[in-house]
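# need a structure here:
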Amino acid sequence: MIRIHLTSVFVDDQAKAQDFYTRVLGFETRQDIDLGGGNRWLTVGAPGDDAVELLLEPSGHRAVGPFRDALREDGIPAAQLAADDVRAEHERLVALGVEFTMPPTDMGPVTIAVLDDTCGNLIQLAQMAG
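From the prediction side, this is the model:
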C-alpha cells in the first residue's frame, strides 16, 4: 500500500508561514530542523493526525516564483486542505484577518473556499458533502 505522508507548499518566509499555519490555521509544528543557510526542514500537521505532514518549503529555487505567480494569476490553489465545516472555518478565519479570494461555495459534492496564506500561496479549504 502506498499512502501520502508528506506534501509541501513553497513559502516566502518560513517563520511567517509557521505562525500562519499554526496560530491561525491551527496546525502544530511536527519537525523543525535547521538546515543551515537560514533554511529549515519545517513541517506542520493537524493535531491528533500523525499520518500526514505539510512541509513549509523555502521558495528560493528559480522555478518557484514563475510557477507560483502563474497559479495565483489564474486563481489556482497550491494546496487543498480538508475542513469539517468550511463555512465555520471561513467565519473564524475572517475574524482573524485572513483574506479569502473565494468565499464558501457549493460545488456539487464539495463546498470550497480559497484563502491567501500570506506566504505566497492560495490554499483551498474543502468539505465533502454527506
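
# alpha carbons only for contacts and neighbour counts from here, please
Noted.

# And the strands in the chain?
Per DSSP state E, the chain carries strands over the ranges 6-11, 28-36, 39-45, 53-58, 79-82, 100-107, 110-116, 122-128.

# Redo these as TSV? Include distance to Ala88.
Formatted as TSV, these follow (distance: least, Cα to Cα, whole Å):
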stretch	distance to Ala88
strand 6-11	24
strand 28-36	20
strand 39-45	20
strand 53-58	23
strand 79-82	13
strand 100-107	9
strand 110-116	11
strand 122-128	11
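
# Second chain to compare with the first, below:
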Amino acid sequence: MKQYIGSIALVVADYDEAIDWYTRVLGFTLVEDTDMGGGKRWVVVAPPGSSETRLLLAKATNAGQSSRVGDQTGGRVFLLLHTDDFWRDYRRMDAAGVTFCEAPRDEAYGTVVVFQDLYGNKWDLLQLKQD
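Model (predicted):
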C-alpha cells in the first residue's frame, strides 16, 4: 500500500496575493485555480519538481479563520521546503525579498534557514545531508 499527503491547506487572506507571492517569490507552479462559486476557489500551488505534496490556498471566510492567517502553528515552523541546492534557492529567495528569521546554519541533518511567507507563517528552507 502507498499513501502520501496530497495537499496541505494553508489559510490565506486573499487568493490572488497568495498566488502572486508563492509563484513569483518562491517560484511555485500554479497547478489549479478553479472557481467554485460564491467567491470560493480551489487554488493549488506546488514547488518546482514536486509530484505529490501541494499547497491548497484556502481563503479565510470568517473571523476565526482570519485570526489564523499567518499563525497556523502558534509561531512554530509550519512547513519544510526541501531543496537540492540550498544556496541557489536561498540567494534567489533573498533577491526576491523573502524575510529570513535568522542566518543560514549547518546542522547535523543539513543546511537550513527559517523564513516567513507573506503572512508570517514560518518555514524551513532545508537541504538534507547526503549519506
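
# Any idea what the TM-score is?
After superposition, the two chains reach a TM-score (TM-score structural alignment, normalised by the length of structure 1) of 0.82; 128 aligned residues with a Cα RMSD of 2.3 Å.

# quick one on the thing from earlier: got CSV for the strands of structure 1, with mean neighbour count and distance to Leu71 of structure 1 too?
As requested, the strands of structure 1 are arranged in CSV below (neighbours: other Cα atoms under 10 Å; distance: least, Cα to Cα, whole Å):
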stretch, mean neighbour count, distance to Leu71 of structure 1
strand 6-11, 18, 12
strand 28-36, 13, 26
strand 39-45, 20, 23
strand 53-58, 22, 17
strand 79-82, 13, 11
strand 100-107, 15, 13
strand 110-116, 20, 12
strand 122-128, 22, 8
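
# do you know which of the ones you listed lies nearest Pro66 of structure 1?
strand 6-11 (12.1 Å; Cα to Cα).

# And for Met93 of structure 2, the neighbour number?
19 (other Cα atoms under 10 Å).

# One more: Leu118 of structure 2?
16.

# so Gln65 of structure 2 touches Ala13, yeah?
No - using Cα atoms under 8 Å as the test, Gln65 of structure 2 is too far from Ala13 to be in contact (9.2 Å).

# Compare neighbour counts for these two and give me the winner.
Set Gln65 of structure 2 next to Ala13 and count neighbours by other Cα under 10 Å: Ala13 wins out with 19 against 15.

# got a list of what that one touches?
Lys59, Ala60, Ser66, Val69 (Cα atoms under 8 Å, 6 or more residues apart in numbering).

# Same question for Arg30 of structure 1.
Contacts of Arg30 of structure 1 by Cα under 8 Å, 6+ apart are Leu42, Thr43, Val44, Gly45, Glu53.

# which of these also appear as contacts in structure 2?
Using both residues aligned by TM-score structural alignment, their matches' Cα atoms under 8 Å, structure 2 keeps these contacts from the contacts of Arg30 of structure 1: Leu42, Thr43, Val44, Gly45.

# quick one, what contacts the closest residue in space to the second one that isn't next to it in sequence?
Spelled out, that is Thr43 of structure 1. Distances taken as Cα to Cα, 6 or more residues apart in numbering put Leu55 closest to Thr43 of structure 1, at 4.3 Å, once the chain neighbours are dropped. Shown in contact with Leu55 of structure 1 (Cα under 8 Å, 6+ apart): Leu6, Thr7, Ser8, Val9, Trp41, Leu42, Thr43, Val44.

# Under the alignment, what does Leu55 of structure 1 map to in structure 2?
Matched by TM-score structural alignment, Leu55 of structure 1 corresponds to Leu56 in structure 2.

# Wait, Leu125 of structure 1 touches Asp84, no?
No - the pair Leu125 of structure 1 / Asp84 is not scored as a contact, 9.6 Å apart, by Cα under 8 Å.

# Roughly how far does Arg23 of structure 1 sit from Asp12 of structure 1?
Note on Arg23 of structure 1: its distance to Asp12 of structure 1, by Cα to Cα, to the nearest Å, is 18 Å.

# do the same with Ala79 of structure 1
In terms of Cα to Cα, Ala79 of structure 1 sits 15 Å off from Asp12 of structure 1.
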